[in-house]
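Student: Sequence plus predicted model, see below.
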Amino acid sequence: MRERHVLLAPESVLVMNATGAAILGLCDGQRTVAEIVAELRGQYNCVIGEEVPNFLTRLVARWCVELSDD
């Protein structure tokens, strides 16, 4: 059986791919979204800046994460 990253959400389970898991792994309450994008660009060859905010926005809509305006 393959190990998979999952995110338990209200009334659902979301199966994460490696990139999604990497993004969530960097969400520590200290980094900004821009800092997360910069960190991922250091790890992966191709990170499009809007992909991370779009991913996080979809998770916010599902009540999986909260973004702060700070």
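Tutor: Yes, it's here. Keep in mind it's a predicted model, so treat the numbers as computed, not measured.
Student: from here on, contacts and neighbour counts on C-alpha atoms
Tutor: Fine.
Student: Burial check on L24, number of neighbours?
Tutor: The burial metric for L24, expressed as a neighbour count using other Cα atoms under 10 Å, is 17.
Student: helices and strands around the host helix or strand of it, which ones?
Tutor: L24 is part of helix 18-26 when elements are defined by DSSP states H and E. Contact partners of helix 18-26 among helices and strands, from 3 or more Cα pairs under 8 Å, 6 or more residues apart in numbering; DSSP states H and E: helix 33-43.
Student: returning to what we had before: give me the contact list for the helix holding L24.
Tutor: By Cα atoms under 8 Å, 6 or more residues apart in numbering, the list of residues contacting helix 18-26 from outside reads 5, 36, 40, 52, 55.
Student: give the contact list for the last one.
Tutor: For F55, the residues meeting the contact criterion (Cα under 8 Å, 6+ apart) are G20.
Student: Next one for the comparison:
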Amino acid sequence: MDPTPLTRTRPSTAEVSGTDRPRPARHVRLDYSRTRQRRILLHPEAVVVLNGTGAAILELCDGRHTVAEIVSELGTRYRGVPEEEVRRFVGRLVARRWLELSDG
């Protein structure tokens, strides 16, 4: 019997560097819900209602900004934006295939 599983689980977090440039995957769209009065992430399986921090990060995930630039921009808006937390958040969305990365 082959010990290799038939299905593979996706990693919970992808490795993200400061030079990566995240952007929404083709099947994902950042939008605003008037009903919920919040930013939402639309993808084929569901709608994700974002908190303020998640929305602020995703608004900058346009394929032009590097992760380091996103952290810097958020640092000018808010105090104390930990780069590692932004990288983990982006990494989780990459692992779910909601964001894609291109090299800086």
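Tutor: Sure, I can see it. Since the structure is predicted, the reported quantities are computational estimates derived from the model, not experimental observations.
Student: What does the TM-score come to for these two?
Tutor: Between these two chains, after superposing, the TM-score reads 0.88 (TM-score structural alignment, normalised by the length of the first structure); 70 aligned residues with a Cα RMSD of 1.3 Å.
Student: what's the most distant pair in the contacts of helix 18-26 of the first structure?
Tutor: With distance counted by Cα to Cα, no two of the contacts of helix 18-26 of the first structure lie farther apart than H5 and I36, which are 18.7 Å apart.
Student: okay, the two: which has more neighbours?
Tutor: I36 (21 against 14).
Student: Please name the nearest non-neighbouring residue to the more buried one.
Tutor: L26 (6.3 Å; Cα to Cα, 6 or more residues apart in numbering).
Student: Need the counterpart of that neighbour in the second structure.
Tutor: Residue correspondence to the second structure (TM-score structural alignment): L26 of the first structure is matched to L60.
Student: What degree of burial does its match show, as a neighbour count?
Tutor: The criterion is other Cα under 10 Å. On that basis, L60 of the second structure has 20 neighbouring residues.
Student: and what of V6 of the first structure?
Tutor: V6 of the first structure is flanked by 13 other residues according to other Cα under 10 Å.
Student: So the closest residue in space to it that isn't next to it in sequence versus A22 of the first structure, what's the distance?
Tutor: Across the structure, with Cα to Cα, 6+ apart as the measure, the residue nearest V6 of the first structure apart from its sequence neighbours is V15 (4.5 Å). When Cα to Cα, to the nearest Å is applied, the distance between V15 of the first structure and A22 of the first structure equals 13 Å.
Student: These two: which is more packed in?
Tutor: Each of V15 of the first structure and A22 has its neighbours counted (other Cα under 10 Å); A22 has more, 16 against 13.
Student: Please say which position in the second structure P53 of the first structure maps to.
Tutor: In the second structure, the residue matched to P53 of the first structure (TM-score structural alignment) is R87.
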